[in-house]
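> no FASTA, just this:
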């Protein structure tokens, strides 16, 4: 994950649904919207399972993301978020 938004004033547009992410998306930038289905804080790494109407995708926020990692640790279950990142 490279960016995360929770501000209602955002002008982002979804590029794909969570459940549509496939191997062909590897290396491509995507913008996803959804609900936090599961959250695992491993200290220097946060895993977020993001859910929308099409399915679930796992997001990874590593420690080298700086303030983004701190923001990810504030997220709670069922929060609605928007994220931008590159599929790995």
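Sure, I can see it. This is a predicted model, so every value here is computed, not measured.

> C-alpha only now, for contacts and for neighbours.
Fine.

> Quick check: buried residues in stretch 79-88?
Neighbour-count burial for stretch 79-88 flags 80, 81, 82, 83, 84, 85, 87 (criterion: 16 or more other CA atoms under 10 Å).

> Report the contact partners of the first one.
With contacts taken as CA atoms under 8 Å, 6 or more residues apart in numbering, residue 80 has the following neighbours: 6, 33, 34, 35, 36.

> how about JSON lines for those, with secondary structure and neighbour count added?
Output for these, formatted as JSON lines (DSSP: H, G, I helix; E, B strand; the rest coil; neighbours: other CA atoms under 10 Å):
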{"residue": "6", "secondary structure": "coil", "neighbour count": "13"}
{"residue": "33", "secondary structure": "strand", "neighbour count": "23"}
{"residue": "34", "secondary structure": "strand", "neighbour count": "22"}
{"residue": "35", "secondary structure": "strand", "neighbour count": "19"}
{"residue": "36", "secondary structure": "strand", "neighbour count": "20"}
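
> then this one, side by side with the first:
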């Protein structure tokens, strides 16, 4: 097992739903949707969307990070709602709810 990740940002699929994973990469983009923070985490293999809910560990930290900041996080893989699936991304059917 790798010290900084269990999977790459481009490999997670719907079959991984329910798993707790550890990812590392660059903060590609951050979006604040009324308190819920979304980031796109990028590594050499792809992009994965991460969700930070208010009060979750790391929420305050991710608010202060800039694009291209390097981070490692743990979270749970969840399926995106059908209306939110991104067909342009290989990982577009899932997202990670951030834990640590």
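Arrived safely, thanks for sending. Computed from a prediction, not measured in an experiment: that's the story for all the values here.

> Quantify their similarity with the TM-score.
Once superposed, chain against chain, the TM-score is 0.80 (TM-score structural alignment, normalised by the length of the first structure); 77 aligned residues with a CA RMSD of 1.6 Å.

> returning to that earlier point: of all the buried residues of stretch 79-88 of the first structure, which two lie farthest apart?
80 and 87 (19.9 Å; CA to CA).

> Could you say which helix or strand holds the alignment partner in the second structure of residue 71 of the first structure?
Mapped onto the second structure by TM-score structural alignment, residue 71 of the first structure lines up with residue 61. Using DSSP states H and E, residue 61 of the second structure maps to helix 59-64.

> so how much does that helix differ from the first structure once superposed?
Taking mean CA distance after the TM-score superposition for the first structure, the mean distance separating helix 59-64 of the second structure from the aligned residues in the first structure is 1.1 Å.

> what's in contact with stretch 43-56 of the second structure?
Contacts of stretch 43-56 of the second structure (CA under 8 Å, 6+ apart): 8-12, 24-26, 35-42, 58-59, 89-92, 94-99.

> any idea where the helices of the first structure begin and end?
67-72 (DSSP state H).

> give me every residue that touches residue 67 of the second structure.
Here residue 67 of the second structure is in contact with 26, 27, 28, 29, 30 (criterion: CA under 8 Å, 6+ apart).

> if we can go back for a sec, what number of residues are in the vicinity of the match of residue 71 of the first structure?
Using other CA atoms under 10 Å, residue 61 of the second structure has 8 other residues around it.

> next one: residue 33 of the second structure
8.

> ditto for residue 55 of the second structure
By other CA under 10 Å, neighbour count at residue 55 of the second structure equals 10.

> which one in the second structure is aligned with residue 38 of the first structure?
Checking with TM-score structural alignment, residue 38 of the first structure has residue 29 as its match.

> In this structure that match contacts residue 41, no?
Yes. The pair residue 29 of the second structure / residue 41 is scored as a contact, 7.5 Å apart, by CA atoms under 8 Å.

> Of the contacts of stretch 43-56 of the second structure, which count as buried by neighbour count?
Looks like those have 8-10, 12, 24-26, 37-42, 59, 90-92, 94-99 buried, using 16+ other CA under 10 Å.
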